[in-house]
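Trainee: Everything below, folded, please.
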Amino acid sequence: MTTAESAARAVPGRPGATRRRTPGRVRPLAYAALVASAVITGLSIAWLADPALSPFVSPVTPSLATLLLDPTAAALLALAAGAAGVALAALLARARAARPRSVAAGVAAGGVAITFSFLFGSMSSISLTGYLFGAAAVIAGLVTIGVTVVRAPRLGASLLAGLILLVATAVLWAGLNIDGVVAFAVTVGGALVAGLPGFAIVALGLISALVWAALAIMTLRSAGSGRLASWMVRHRKTITILAALGPLPYVVARASWVTPWPLFAPSTVHHDPAMLVTGLVIGAGATAASLLTLGLILPWGRVFPEWMPRIGGRPVPVGVAAVPGFIAAGILCIAAVPMLLTTVGRTDAPIDALLVNLVLPFWFWGPMLGLAVAAYVEWRALDREP
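Mentor: Predicted coordinates:
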């Protein structure tokens, strides 16, 4: 390796440190992108042959494509994007490209990701993600409290006391009851089952967009100089704190639902236990998102806490934090565009549009979370280098 090549791979700010080559990591992503694009290509042909099957005719979760294009045009765009994705993914999977070619391929991969986002991304998709993640956060929180009560009693007692206070407040002030929990589970579960075929298509499109976005980033990264990576590592704490602030306005709004002064809530929230449960579950997910984001710069984001059974004290695999973090950032970024277009365009209620985008700042939260996760990956990569 020449001196120039060594310098290009060096991490600025850390003399002698070299960056690992990335094409080996690009290839699995290329194969995944190839499969996803091939599936969408085949489905697009079916949608054109039988429009009744098309998700663009009666969409479960309307996307920008369904708002701006007729179903046939949307299906043709999906076919073109899928076919282009198959060709580009095959090219990237075959061999390592030279730097100029990698830049072009990275830009093209980004274009495919944006096209799939346009076709399948919507605000409804992030609502579905919020419900599922919120429910998972509640279950994980209860398990965490149970484990810490046994293995870390001081921490467990504090968490248990906080949970009891929250539940007591919700029951006594806001009218939470078991019927509301059951009604929430039945309503959400029924909606998921009823819309499963449509949700499956949306999920396929979003996964394809995320895979292509990851492929674009990795391809461009392999051709980059590392200056952006160095900047992210230097400022990772500030970036991560800003990203952790993203869900907090929503947390504050939902927390107010258990008080006599609920913010951004239906007027019937204190008379509808199911609505209250909905707010608390999604608020729990937003709280968990903020805490997990802070984990990117806290010690337990590098080493599992000692109280965790079996894995306590072991290093956290980078992928455990990076993969879900990048997925979340991608979904937020995909939802940000339709959110802005559908709210800012409401000239009849500009204040409401502003408040919605401040309480749900996808336009800020998504990009900042993506930068925070990328900074975490680069920071952890330094630990693995000699």
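Trainee: drop to CA atoms for contacts and neighbour counts, all remaining ones
Mentor: OK.
Trainee: Name the nearest residue to the most centrally placed residue in the chain, ignoring sequence neighbours.
Mentor: The chain has A328 as the residue nearest its centroid, 1.0 Å off, counting by Cα atoms, centre = their mean. In space, and not counting its chain neighbours, A328 is closest to G366: 7.6 Å by Cα to Cα, 6 or more residues apart in numbering.
Trainee: Sequence B follows; please return its structure for comparison with A:
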Amino acid sequence: MTTARTETTTAPRTTPTTRTTRILSAAALGTSAATTALLGLLLARPEVNPFLEGATTLGRNFLSGPVLTWVLLAVGLVGVAGAAVALARPTDGRTGRGTGRLVTTVAGVQVLGLGILAQSMSTLSVSGYLVALAVPVLTVWAAVQVFRTRPAWRIPIAVAGVLAVVGIVVARDAFAIQLGGVMSGFVRERWELLAVLLPLATAIVWAGLAAVGAWRRGSLRHATAWVTRHRKTFTVIAALGPLPYALARLTWLTPWPQFGGEGVPLAVKIQGLSLSSGAWLGIILTLGLILPWGERFPRWFPRRAGQPVPPAAAIVPGGAVAVMLCGAAIPLLLEFGVTAALIFPAWFWGPALALAVWGYAGHRAGVH
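Mentor: This next block holds a predicted model:
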């Protein structure tokens, strides 16, 4: 009796980490190419090149504007080449062999060049204004959801909504001036904003790609376990980062305003208070890394109430802010010195937030 033997070929299993690596590699190629194109344009059009002007960019403390632009262009080209190789020769999901060392090296170059040397005060300014503009939208959206699902909160929310509308109507001219000033500032400084935000995005993607590769190779296992055990401490420290700035802006509502709040127009006070709201949002979201709603959507959240929060929903924005703060910390200190160190302490806020996000990622991954 002959037994037929059927051989089956099993295709290599694509793990979630492998898929993430491919996505990040493609994103690294796209952002590196966009950054390289932008830097080439800035070299061709010196009149719009922000690296030729102010010294708030960290790299301008060491290099002239043209030299810095050429250096950053070379860094961008290295990123394009590295991402192309990573896509063409992906790291094996089971053995960890492939371009891991290359990716780590290129990522270090990208973070140093684009995430640190190219950053300036503009990084924090534009991010702060964008968050401040988002706060009212998020507040209204959350209030509507809570009003819809939590009857006990309906009267307080309705009263707060009426008071907010009355305040906007009474001070509508000041609100219009404030919003118009922010929008016109974005348009006026568009090249400077692009020159810091696009390189920052590239550095963030490369940092994520290197972190995922190190995780897959197991080289971060012991460090992640240690950070995860202390994640609550790191998170509380990170949440203290925006607190001095948030409190300083709130003093504009008192007879003892601090840091330029005395005698300023109402529109400027509204702008300062909106920036304070962004800082308070940062505190709340940071604490979410260790609170229950940071792992499961609250009951009032539409469609996904009670479901697990995708880890990337916290890791990606949290990690991006951490890289931004670390990149802007030195320019901030050089520009404003001790004042910046006390009121906007990015020098400890950024690293603490990075550790808090790292600990959250380890916790969600089950590392102990």
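Trainee: Which position in structure 2 pairs with the residue nearest to A328 of structure 1?
Mentor: Under the alignment (TM-score structural alignment), G366 of structure 1 maps onto G350 of structure 2.
Trainee: Would you check that that match makes contact with C326?
Mentor: Yes. With contact defined as Cα atoms under 8 Å, G350 of structure 2 reaches C326; the gap is 4.9 Å.
Trainee: Please say which of those two ends up with more neighbours.
Mentor: For G350 of structure 2 versus C326, the count of surrounding residues by other Cα atoms under 10 Å is larger for G350: 25 against 22.
Trainee: With structure 1 overlaid, report how far the strand or helix carrying that one is off on average.
Mentor: Secondary structure from DSSP states H and E places G350 of structure 2 in helix 346-364. Superposing on structure 1 and averaging over aligned pairs (mean Cα distance after the TM-score superposition for structure 1), helix 346-364 of structure 2 comes out at 1.2 Å.
Trainee: Contacts for that helix next, please.
Mentor: Residues outside helix 346-364 of structure 2 that contact it (Cα atoms under 8 Å, 6 or more residues apart in numbering): 224-225, 227-232, 234-235, 237-242, 286, 289-290, 311, 314-315, 318-319, 321-326, 328-330, 341, 368.
Trainee: just stretch 173-187 of structure 2 next, same as before
Mentor: Stretch 173-187 of structure 2 has contacts (Cα under 8 Å, 6+ apart) with V126, Y129, I168, L193, L266, A267, V268, I270, Q271.
Trainee: residue ranges of the helices in the stretch 101-250 of structure 2, please?
Mentor: Under the criterion DSSP state H, counting those that start in this stretch, the stretch 101-250 of structure 2 contains helices at 121-149, 154-170, 172-188, 190-217, 221-229, 231-239, 243-250.
Trainee: so I343 of structure 2 touches P244, yeah?
Mentor: Yes. Counting by Cα under 8 Å, P244 is a contact partner of I343 of structure 2 at 5.2 Å.
Trainee: which residues sit in contact with C333 of structure 1?
Mentor: Shown in contact with C333 of structure 1 (Cα under 8 Å, 6+ apart): F362, W363, G366, P367.
Trainee: Map it onto structure 2.
Mentor: In structure 2, the residue paired with C333 of structure 1 is C326, using TM-score structural alignment.
Trainee: Show me how far the stretch of helix or strand its match belongs to is from its chain's centre.
Mentor: Assigned by DSSP H and E, C326 of structure 2 belongs to helix 311-336. Distance, stretch centre to chain centre, for helix 311-336 of structure 2: 6 Å (Cα atoms, centre = their mean, to the nearest Å).
Trainee: What residues of that helix count as buried?
Mentor: 314-315, 318-333, 335 (16 or more other Cα atoms under 10 Å).
Trainee: same question, stretch 260-273 of structure 2
Mentor: For stretch 260-273 of structure 2, the buried set under the neighbour-count rule, 16+ other Cα under 10 Å, comprises G261, L266, A267, V268, K269, I270, Q271, G272, L273.
Trainee: now, which of those residues lie within helices?
Mentor: In helices, defined here by DSSP state H, the members of those are L266, A267, V268, K269, I270, Q271, G272, L273.
Trainee: Using a markdown table, lay out those residues together with distance to R45 of structure 2.
Mentor: Shown next, in a markdown table, are these (distance: Cα to Cα, whole Å):
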| residue | distance to R45 of structure 2 |
| --- | --- |
| L266 | 39 |
| A267 | 35 |
| V268 | 34 |
| K269 | 37 |
| I270 | 37 |
| Q271 | 33 |
| G272 | 34 |
| L273 | 37 |
